[in-house]
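Trainee: Predicted model, plus sequence, below.
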Amino acid sequence: MASCVPARKKQARFSVADDIKLLREVTLDNPFRNKGKWIEIGEKLSTTTFLIDGRRARERTNLLITQFKKDNRENLKKSGINEEYSERKSLLEDVIGLMEEEERKNDADKEKTASLEKASLDIRKRALETLTPTKDCDAEEAIRPKKSKSSNNILSYLQEKKEVEMEIRKEEMEMKKQQLQFEREKFELEKNERRQRMDIERQEKMMIFEMFRKLADKN
């Protein structure tokens, strides 16, 4: 009696039609803006015979974009009819447009963050300059009677110091908030990808178990 060996786990092979379905979902959900959308795209496209997760959907999309940018039309056109190729080409142009738009936004955000950091450093520098007396001021203070320093100047100095410190804390809190948001989104994406991989593996095990059961029933 021939032994039944479970088939090795294989990655889903994309046809032209599969690529078109994938690219349609990408244009609708725009996972370049929200990375968690890759998980949803994988779930929408995955079937009992075509199992993919968010990571596989993202990798396939990136591969198609890379091939398209290199103008490797033969790789894109080697299978499928001309109508399918034309639709895939059109969808890829839309997807690349979405990706480049998000890249521009990300670059702008990075530039804004860099500007905030520079502004924070400038504020700190000005604060130090304000709070650190110069040599001329030291000499003047040494010969000026202490009573000549008015209470108004002291209050003004303390108020300015307080405002500078509050501005610095405000900017630091905003930068920390943005960093925490980024870390939270990254954690959720990785968690969802792990969960989806586990679901796919569980489905594959169930399919193998069902195959063995049917073989056993025949015997």
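Mentor: Thanks, I have the structure now. Numbers count the residues shown, from 1 in each chain.

Trainee: hey, let's count contacts and neighbours off CA atoms from now on
Mentor: OK.

Trainee: Make sure K77 is actually in contact with E84.
Mentor: No. Applying CA atoms under 8 Å as the test, K77 and E84 come out as separate, 9.0 Å apart.

Trainee: Checking K191 next. Helix, strand or coil?
Mentor: What DSSP: H, G, I helix; E, B strand; the rest coil gives for K191 is helix.

Trainee: For L131, see how far away it is.
Mentor: 48 Å (CA to CA, to the nearest Å).

Trainee: ditto for D109
Mentor: Distance from D109 to L131, by CA to CA: 32 Å.

Trainee: Nearest the middle, which residue of the chain would you pick?
Mentor: K35 (5.2 Å; CA atoms, centre = their mean).

Trainee: tell me the contacts of that residue?
Mentor: By CA atoms under 8 Å, 6 or more residues apart in numbering, the contact set of K35 is E185, L189.

Trainee: what about it, which SS state?
Mentor: Classification of K35 by three-state DSSP places it in coil.

Trainee: Now do it against E193, distance only.
Mentor: 11 Å.

Trainee: Same question for R73.
Mentor: Taking CA to CA, one finds R73 at 31 Å from E193.

Trainee: Also V16?
Mentor: From V16 across to E193, the span is 25 Å (CA to CA).

Trainee: Centre of the chain to whatever helix or strand L64 lives in, how far?
Mentor: Secondary structure from DSSP states H and E places L64 in helix 54-69. In terms of CA atoms, centre = their mean, to the nearest Å, the centre of helix 54-69 is found 16 Å from the chain centre.

Trainee: and the comparison structure, right after this:
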Amino acid sequence: MLLKEVLSLNPYENGEKWNDVASNFNVALKVFRPSTLQVNTRSVKERVEKLLRIFKSQQLESLRKSGCAEEYSEREQLLTELTTLKDESQKPQIKQNTKSEVLFESGLEIRKRALETLGPVNRDKTSEKKKLKTNSLHNYKE
């Protein structure tokens, strides 16, 4: 029931929908198990994440053992769809991160160019001063 509810509302696109998932799941729990306690948003989200982690690890193990995809139960099909939804919703975040990284790198490049144009002027002055000092000391030794 929980996986179906998460699939129907897709809280990975909008994080506020986890509240709706939890409230709808609580309603379904009262119908099927009236004596159970209500769950909160955090526990629903953590449970779904735990199910996905376990599913991914079991999926990798079964592929290693059999070498091919096996028939899935309804639960495994729901988890596969949830994994796909979660991965798709995280792709735009990755693009935004790379966009900010590109801006940061271009800012560093601009700064580097600015310092390169100022650098040789300051280096020449300091190198001339050092040459003068070394020449004057050199004259005393002769």
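Mentor: Everything's here; your move. Remember, it's a predicted structure, so these values are computed and weren't measured experimentally.

Trainee: on that earlier part again, aligned counterpart of the residue nearest to the centre of structure 1 in structure 2, please.
Mentor: K35 of structure 1 maps onto G15 in structure 2, with residues paired by TM-score structural alignment.

Trainee: So which of R73 and E193 of structure 1 has more stuff around it?
Mentor: The neighbour comparison of R73 of structure 1 against E193 (other CA atoms under 10 Å) goes to E193, with 19 against 13.

Trainee: Read off where the helix holding L64 of structure 1 ends up in structure 2.
Mentor: Aligned using TM-score structural alignment, helix 54-69 of structure 1 spans residues 41-56 in structure 2.

Trainee: hmm, who's touching the matching stretch?
Mentor: Here stretch 41-56 of structure 2 has contacts from L2, L3, W18, N19, V21, A22, E76, L79, L82, T83, using CA under 8 Å, 6+ apart.

Trainee: change it to 7 Å
Mentor: W18, N19, A22, L79, T83 (CA atoms under 7 Å, 6 or more residues apart in numbering).

Trainee: check the fit of it onto structure 1 and give the mean distance.
Mentor: In the superposition with structure 1, the average deviation recorded for stretch 41-56 of structure 2 is 1.2 Å (mean CA distance after the TM-score superposition for structure 1).

Trainee: For that stretch, buried residues please.
Mentor: T41, V44, K45, V48, L52, F55 (16 or more other CA atoms under 10 Å).

Trainee: where's E201 of structure 1, which helix or strand?
Mentor: Counting by DSSP H and E, E201 of structure 1 is part of helix 151-218.

Trainee: what's the angle from that helix to helix 54-69?
Mentor: 100 degrees (axes from the mean of the first three to the mean of the last three CA atoms, to 10 degrees).

Trainee: distance between helix 151-218 of structure 1 and the chain's centre?
Mentor: 10 Å.

Trainee: Quick one: list the elements packing against it.
Mentor: helix 82-131 (3 or more CA pairs under 7 Å, 6 or more residues apart in numbering; DSSP states H and E).

Trainee: after the helix it packs on, next one along is what?
Mentor: Criterion used, DSSP H and E; the element after helix 82-131 of structure 1 is helix 135-143.

Trainee: Check which residues of that next one are buried.
Mentor: Applying 16+ other CA under 10 Å to helix 135-143 of structure 1 flags no residue as buried.

Trainee: contacting residues around it?
Mentor: Contacts for helix 135-143 of structure 1 (CA under 7 Å, 6+ apart): none.

Trainee: Run a quick neighbour tally on K118 of structure 1.
Mentor: Neighbourhood size, K118 of structure 1 [other CA under 10 Å]: 12.

Trainee: if I line the two up, what does it land on in structure 2?
Mentor: Using TM-score structural alignment, K118 of structure 1 sits opposite E105 in structure 2.

Trainee: repeat for L22 of structure 1
Mentor: L22 of structure 1 maps onto L2 in structure 2, by TM-score structural alignment.

Trainee: Can you report how many residues lie near the closest residue to that match other than its chain neighbours?
Mentor: Spatial nearest neighbour of L2 of structure 2, excluding adjacent residues (CA to CA, 6 or more residues apart in numbering): F25 at 6.3 Å. Using other CA under 10 Å, F25 of structure 2 has 23 other residues around it.

Trainee: any idea which helix or strand carries F25 of structure 2?
Mentor: Using DSSP H and E, F25 of structure 2 falls in helix 17-32.
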